[in-house]
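A.B. asks: A predicted structure for the sequence below; I have some questions about it.
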Amino acid sequence: MTAMLKISLPDGSVREVAPGTTPADIAASIGPGLAKAAIAARVDGELRDIMRPLEADASLALVTAKDEKDALELARHDFAHVLAEAVQNLFPGTQITFGPATDDGFYYDFAPKDRPFTDEDLPAIEAEMRRIIAANEPLVREVWERDALIALWREQGETFKAEWAAELPEGDELTVYRAGNFLDMCRGPHLAATGKLDPQAFKLTRVSGAYWRGDQKNAMLSRIYGTGWLNKKQLDAHLTRLEEAAKRDHRRIGQEMDLFHTQSEAQGSIFWHPKGYILWRELEAYMRRRLDAAGYREVKTPQLMDARQWEQSGHWGKYRENMFVVPDEIPSGEDDGPVLSGKADLMALKPMNCPAHVLIFRQGIKSYRDLPIRMAEFGCCHRNEPHGALHGLMRVRQFTQDDAHIFVRADQLVDEVAKFIDLLDRVYQDLGFPSYAIKLALRPDKRFGSEDMWDWSEQSLRDAVAATGRATEAFGWEELPGEGAFYAPKLEFHLTDAIGRTWQVGTIQTDTVLPERLDASYVGEDGERHRPIMLHRAILGSFERFIGILIEHHAGRFPLWLAPVQAVAATIVSDADDYAAEVVAKLRAAGLRAEPDTRNEKINYKVREHSLARVPALLVVGRREAEEGTVAIRRLGEQNQQVLSLDDAITMLKAEATPPDLR
């Protein structure tokens, strides 16, 4: 007699079922409503197909559309699968490669037989995808023997799939999903059938080029992007967000406000214009005041360091391909010590500041009484990002971090991390980001350090967040397995902007590895040498990227204290030119960034132009205002005007222009 399987359900009940029973069978036994709603299952925590037979005793949780995270991942995975089937139906001979789900949709890379795909192909592909969805083709999981699957792909002319299958580790279970006559190698899971997708809940968005395996030495492929959701309402909301995001694009606004530009002569670096650099300086000055008040000591470290230093720190093995490296030519007859791993001496532009801060810490003897030491640097770093990844201010090669490293004793760690979180909270509130999530990134598979170290470090970060009262759902508290740095776990801080997008910005990481590798120590109360714990932390991340986020969050309409130009005195008639000059002089004397506009143009033209430049306050002056000593204040985005005496207007604007930390 075949032994029955014991399946534990979330309500604590246990059902005995025969081997081969599927989660769909169990859903049907509970009730017809659940049978219809269930789209997948979690078996011992693993997301699986609703039709995949159960093989052993297990815990089972049925997944429905209410489990939005899982449901969206499944739907997007299926949309990618349907996209591949549609393309091969319409363009026979096209090879399929990879097709993952993304944060808001999916994409698939293809090797077309005749020509690269273009955006003009998308409507026909969308129509074929809807036909496949309407056909309600079952998505059937099959397990294949490795050599047989490789032979199948080669027989069908799928050389990319054959290459991929041949490189998977021996002993791996190779799974294929079948929909009608279409096959795709995939780990799954999938929905039970294509008809489970809403045919009105997806849209193909664009076509781009992509290299096989992301390597420019490999074949060029056509990548088709799409966005996919559970229903049309979600899709429409997303498309509205995309429209709003396009309006807020920091590159366009940066041009309209004359803040910065990029050009090919300095790929991945920013040319800051005077107005843009005012914004930078105001942000930097604000951060410096916050750090000074929090007990940080600011330092400045070299851009160029010997590669041996990076090898000793461990960064050379991890980041070498992303570092800008130059030879260090030693004059004949001079000896500069042993060369790096037997190679010629090399120097590297720093991709991060942490090793240099350890070298400062090592200068002189440190006592346990000296800790914590909070060392900050607005450090310019360089990383050799691929050309195709560069994107305005958001992804650059040269950037300035609001970096700091805190050297602490073990007994100080929780309190110091909690203080950092409170500081970060004040900064985000001041900059207009009241909503952010806190996530704990846990140990990755490849890492330095002992298991005991990782256990302690991860728990210390949990305790610090709990101490601030923020380890709650309201703060999006979540743990992320495998997402930590190679040397330490970290807390990540994800901002939510004005249109609901999230940005991972701030971080703090515990590190016991780098102080060991670079021989940092302090003298303890017992008179012996001890290793400090090093906290790597940033609030903004990088000035470039954070300013890009600020631009898009505020749509260029910065609070008055950050605005590059805070006020413009615009004349209605030339008779008011002298008064406009007086207004600007008094505004500047009060510390406000003001400019005159006495051009021979109509006032409506001036209003439109300064609105496009996002000037917060337009002070309109004519004969009456000049005679009465008043100004008519027109706020950005508002139709009404407020008439005040010049002195009252200056008092009001000066108060608004005071940075939050100085109020």
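C.D. replies: Nice, thanks for sending it over.
A.B. asks: C-alpha from now on. contacts and neighbour counts both.
C.D. replies: Will do.
A.B. asks: Now the helix or strand containing residue 311: buried residues?
C.D. replies: Using DSSP states H and E, residue 311 sits within helix 307-313. Buried residues in helix 307-313, counting neighbours by 16 or more other C-alpha atoms under 10 Å, are found at 307, 308, 309, 310, 311, 313.
A.B. asks: and the fourth one, what does it touch?
C.D. replies: Put plainly, it is residue 310. 316, 355 (C-alpha atoms under 8 Å, 6 or more residues apart in numbering).
A.B. asks: what does stretch 50-57 contact?
C.D. replies: Stretch 50-57 is contacted by residues 5-7, 19-24, 38-41, 141, 191-192 when judged by C-alpha under 8 Å, 6+ apart.
A.B. asks: hang on, residue 175 packs against residue 189?
C.D. replies: No. Contact criterion C-alpha atoms under 8 Å: residue 175 and residue 189 do not qualify, at 10.2 Å.
A.B. asks: higher neighbour count, the two?
C.D. replies: Applying other C-alpha atoms under 10 Å to residue 175 and residue 189 shows that residue 189 carries more neighbours, namely 21 against 18.
A.B. asks: you'd agree the more buried one is in a helix?
C.D. replies: No. Looking at residue 189 with DSSP: H, G, I helix; E, B strand; the rest coil, it is coil, so not inside a helix.
A.B. asks: what's the spacing between it and residue 139?
C.D. replies: For residue 189, the distance to residue 139 equals 10 Å [C-alpha to C-alpha, to the nearest Å].
A.B. asks: What is the longest helix belonging to the chain packed up against?
C.D. replies: Ranked by residue count under DSSP state H, the longest helix found in the chain is helix 68-90. Judged by 3 or more C-alpha pairs under 8 Å, 6 or more residues apart in numbering; DSSP states H and E, the packing partners of helix 68-90 are strand 105-111, helix 122-135, strand 220-228.
A.B. asks: what angle do the last one and helix 122-135 make?
C.D. replies: With axes from the mean of the first three to the mean of the last three C-alpha atoms, to 10 degrees applied, the angle from strand 220-228 to helix 122-135 works out at 60 degrees.
A.B. asks: what angle sits between the longest helix of the chain and strand 220-228?
C.D. replies: Using the same axes, to 10 degrees: helix 68-90 against strand 220-228 is 130 degrees.
A.B. asks: Against which helices or strands is the helix or strand where residue 375 lies packed?
C.D. replies: Assessed by DSSP H and E, residue 375 sits inside strand 373-382. On a contact count with 3+ C-alpha pairs under 8 Å, 6+ apart, strand 373-382 meets strand 297-298, strand 398-408.
A.B. asks: quick one: which of those is nearest residue 513?
C.D. replies: strand 398-408 (12.7 Å; C-alpha to C-alpha).
A.B. asks: neighbouring contacts of whichever helix or strand comes after that closest one?
C.D. replies: The element immediately downstream of strand 398-408 (helix or strand, assigned by DSSP H and E) is helix 413-430. For helix 413-430, contacts defined as C-alpha under 8 Å, 6+ apart pick out 290, 294, 408, 434, 460-461, 463-465, 467-468, 506, 508, 533, 539, 660-661.
A.B. asks: Presented hereafter is structure B, for comparison with structure A:
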Amino acid sequence: MINISFPDGAVRQYENGTTALGIAKSISEGLAKKVLAAKVNGEVWDATRPINQDAALQLLTWTDTEGQSTFWHSSAHLMAEAVEALFPGVKFWVGPAIDKGFYYDMDLGDRKMTEEDLRELEKRMNDLAKQANPYNRREITKSDALQYFNDKGDQYKIDLLQNLEDGSITFYSQGGFTDLCRGPHIPNTGFIKAIRLTGIAGAYWKGDEKNKMLTRVYGITFPNQKELDEYLVMLEEAKKRDHRKLGKELGIYTMNDDIGQGLILWMPNGTVIIEELEKLAKETEQAAGYKRVVTPHIAKENLYLTSGHLPYYADSMYPPMELEGEKYYLKAMNCPHHHKIFDAEPKSYRDLPYRIAEYGTCYRYEQSGELFGLMRVRCLHMNDAHIYCSKEQFKQEFQAVNDMYLKYFKIFGIEKYVMRLSLHDPEKLGQKYINEPVLWKETEELVRNVLIETGVPFVEVKGEGAFYGPKIDVQIWSAIGREFTLATNQVDFAQPRSFGLSFTNKENEAEIPLVIHRAPLGTHERFIGFLLEHYAGKFPVWLAPLQARILPISDKFQAYALEVEKRLKRAGVRVEIDDRQEKIGKKIRDTELMKVPYMLVVGEKEMTENKVSVRRQGQGDIGAQDISAFVDAIVEEIENRK
């Protein structure tokens, strides 16, 4: 018999070789019908894989992230089976689950896949799913695996096998399809009830543009049709809200090949939004006791060797420039520069916490295939700050940073969020992470306790910490339910030691401070991309590039329009006049498309009564108002960031 421990603390005994699915059935048949996979001693397994020793068990269903990931990876295999039937001789590279759905990269030879093929593949997948074929796991020797794919002439799988150790290789089969795969998979194809293949793209083998271009097919599946229908509605709405589309239509930003990939040119409208975000950040940080600093865009190699970024982060940095026998790097992060500012003058415990902030410009060499609009760029402007504090001050400072996040969420109407506590992987100490196991444990516990005590929703993820300490990645959801990574809040126990930072404590002894790295608004690039999609381009008045547009009915009222414009500009409102020779209906429609919050129609009646007829974006005509009353109302709305 083996002992199985459940998340609620209960321990039950089962026969050796039992499976998670069998355990679920022993609890209830209804539960067994929902189980997609299982977490056994922290590792995700097939629900049908035998358990031969005492284990901690968590049953995974569709409501669990790992359950969905297993479901989508299994769907990728189902799609591959359908592709083999329609495209004999196809060769497959990799088919992972992604945030929403899955893809599979494949070599179709000289053939091309079309939209019509996608619909045919969906039908074939539905037929195969109904067969409820089990996903069977089989351990195989490396020599047998190589022989299998040699016989198929599949150079892609042979390449994958080169880096795998004998004794760690598994095949998975379902129906007529077999693939090299570590798994896990759902019990059988019958769990897949609703299927949509969403797109076809090109993808270089291994992401290297020197290699062959493969065909990448994207898809998504669900355990019922209702969830697929809801997802497709959201997908259509997301297309309308795509920040790349809106960014162009609203004149927010542009890119140019002569400038370079991933390097954003901010248009006047985008620059207004940047300035308003900076204004908000500066006001908030000044009230919270931060001091502002400015640092250079480049630094000598030694700075990044000392910080540890070059050993751990070199692949994401631009190559060095050599001048006068020295190597200089474009700044990929602000923290080493800020450490030098802290160290420029002696500090005592009376100077702590020492908070310095900067909207710092950083440069990161993201791979070409990973660049994506404003979300993945090579030049970024970061709402960065560093807090130097003692261990006794850490809890209060870390909580204050989290409170700042919550304040911003309220301002921007972000209702759904979660803090992802990213931890180190003990097996990668000295490789991916600073080799300080005691400090890792201590600081991770500090962060965890703050999150628990403050009641902030959070999840823990192993192996995603920064190289110098644990961090919180802030996940937020837009108005239509799309997930974004907004920003980060990190604890650093390594760099203060590397830079020899210290302060004189109450006992008149030198003490090393803890450092909190935080960026509540992330970068201009990513946050404005999020806001474009969150608001569908209809920014709140305080953030809108153009806050009001005056629409004179004819040239007769141009002088009155100018008078209204002067009143609004004196009050600090961003306003312009539409003086085109167009009918008022067209002016209104065009201004709606520009997503300007307020339209002020002026004609004979408005001029006579010293009023404006007010139209609100998305609401239409809200009636005539006295100019002074409208000015007071819009100024109050702007100042309070409603």
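C.D. replies: Here it is on my side, so go on. Small disclaimer: the values here were computed from a predicted structure and weren't measured.
A.B. asks: Just put the helices and strands packed on helix 68-90 of structure 1 in JSON lines and tack on mean neighbour count and distance to residue 248 of structure 1.
C.D. replies: Listed next are the helices and strands packed on helix 68-90 of structure 1 as JSON lines, based on neighbours: other C-alpha atoms under 10 Å; distance: least, C-alpha to C-alpha, whole Å:
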{"stretch": "strand 105-111", "mean neighbour count": "24", "distance to residue 248 of structure 1": "21"}
{"stretch": "helix 122-135", "mean neighbour count": "18", "distance to residue 248 of structure 1": "26"}
{"stretch": "strand 220-228", "mean neighbour count": "24", "distance to residue 248 of structure 1": "20"}
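A.B. asks: Kindly present these as a markdown table, with separate columns for distance to residue 546 of structure 1.
C.D. replies: Output for those, formatted as a markdown table (distance: least, C-alpha to C-alpha, whole Å):
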| stretch | distance to residue 546 of structure 1 |
| --- | --- |
| strand 105-111 | 25 |
| helix 122-135 | 35 |
| strand 220-228 | 26 |
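A.B. asks: Which of these sits closest to residue 372 of structure 1?
C.D. replies: Distance to residue 372 of structure 1, taken as C-alpha to C-alpha, is lowest for strand 105-111 among the helices and strands packed on helix 68-90 of structure 1, at 45.2 Å.
A.B. asks: what's the average distance of that closest one to structure 2?
C.D. replies: Compared with structure 2 after the fit, strand 105-111 of structure 1 shows a mean deviation of 0.7 Å (mean C-alpha distance after the TM-score superposition for structure 1).
A.B. asks: which residues touch that strand?
C.D. replies: Contacts for strand 105-111 of structure 1 (C-alpha under 8 Å, 6+ apart): 76-77, 79-80, 83-84, 94-101, 210, 220-229.
A.B. asks: Now intersect the contacts of helix 413-430 of structure 1 with the helices, please.
C.D. replies: Reading helices off these with DSSP H, I get 290, 460, 461, 463, 464, 465, 467.
A.B. asks: Does the spatially most central residue of structure 2 belong to a helix, a strand or coil?
C.D. replies: By C-alpha atoms, centre = their mean, structure 2 has its centre lying nearest to residue 485, at 2.9 Å. Recorded secondary structure, residue 485 of structure 2: strand (three-state DSSP).
A.B. asks: Need the counterpart of it in structure 1.
C.D. replies: When structure 1 is aligned by TM-score structural alignment, the residue opposite residue 485 of structure 2 is residue 504.
A.B. asks: Now do the SS call for the residue lying closest to its match once chain neighbours are set aside.
C.D. replies: The shortest distance from residue 504 of structure 1 to any non-neighbouring residue, by C-alpha to C-alpha, 6 or more residues apart in numbering, is to residue 494 (4.2 Å). Put simply, residue 494 of structure 1 is strand when judged by three-state DSSP.
A.B. asks: Tell me which residue of structure 2 lines up with residue 494 of structure 1.
C.D. replies: Mapped onto structure 2 by TM-score structural alignment, residue 494 of structure 1 lines up with residue 475.
A.B. asks: Its match touches residue 481, doesn't it?
C.D. replies: No. Between residue 475 of structure 2 and residue 481 there is no contact under C-alpha under 8 Å: 11.7 Å.
A.B. asks: which of those two has more neighbours?
C.D. replies: residue 475 (17 against 13).
A.B. asks: And that one, how close does it get to residue 459 of structure 2?
C.D. replies: Taking C-alpha to C-alpha, one finds residue 475 of structure 2 at 10 Å from residue 459 of structure 2.
A.B. asks: Likewise for residue 30 of structure 2?
C.D. replies: Distance from residue 30 of structure 2 to residue 459 of structure 2, by C-alpha to C-alpha: 27 Å.
A.B. asks: okay, those two: which has more neighbours?
C.D. replies: A direct count of neighbours by other C-alpha under 10 Å for residue 30 of structure 2 and residue 459 places residue 459 higher, at 13 against 10.
A.B. asks: which residue ranges form the strands in the stretch 151-300 of structure 1?
C.D. replies: When assigned using DSSP state E, counting those that start in this stretch, the strands of the stretch 151-300 of structure 1 occupy the ranges 174-179, 182-185, 202-211, 220-228, 260-261, 271-272, 297-298.
A.B. asks: for these, which one sits closest to residue 236 of structure 1?
C.D. replies: Per C-alpha to C-alpha, nearest to residue 236 of structure 1 of those: strand 202-211, 9.5 Å.
A.B. asks: Give the aligned range of that closest one in structure 2.
C.D. replies: With TM-score structural alignment as the criterion, strand 202-211 of structure 1 aligns to 195-204.
A.B. asks: what packs against the host helix or strand of residue 116 of structure 2?
C.D. replies: Here residue 116 of structure 2, judged by DSSP H and E, is contained in helix 115-130. Packing contacts for helix 115-130 of structure 2, counted by 3+ C-alpha pairs under 8 Å, 6+ apart, involve helix 65-86, strand 194-204.
A.B. asks: one more time with 6 Å, if that's ok
C.D. replies: Helices and strands in packing contact with helix 115-130 of structure 2 are not found; criterion 3 or more C-alpha pairs under 6 Å, 6 or more residues apart in numbering; DSSP states H and E.
A.B. asks: what's the mean deviation for that helix versus structure 1?
C.D. replies: With mean C-alpha distance after the TM-score superposition for structure 1, helix 115-130 of structure 2 averages 2.2 Å from its match.
A.B. asks: For that helix, what is the distance to the chain centroid?
C.D. replies: Computed by C-alpha atoms, centre = their mean, to the nearest Å, the chain-centroid distance of helix 115-130 of structure 2 equals 31 Å.
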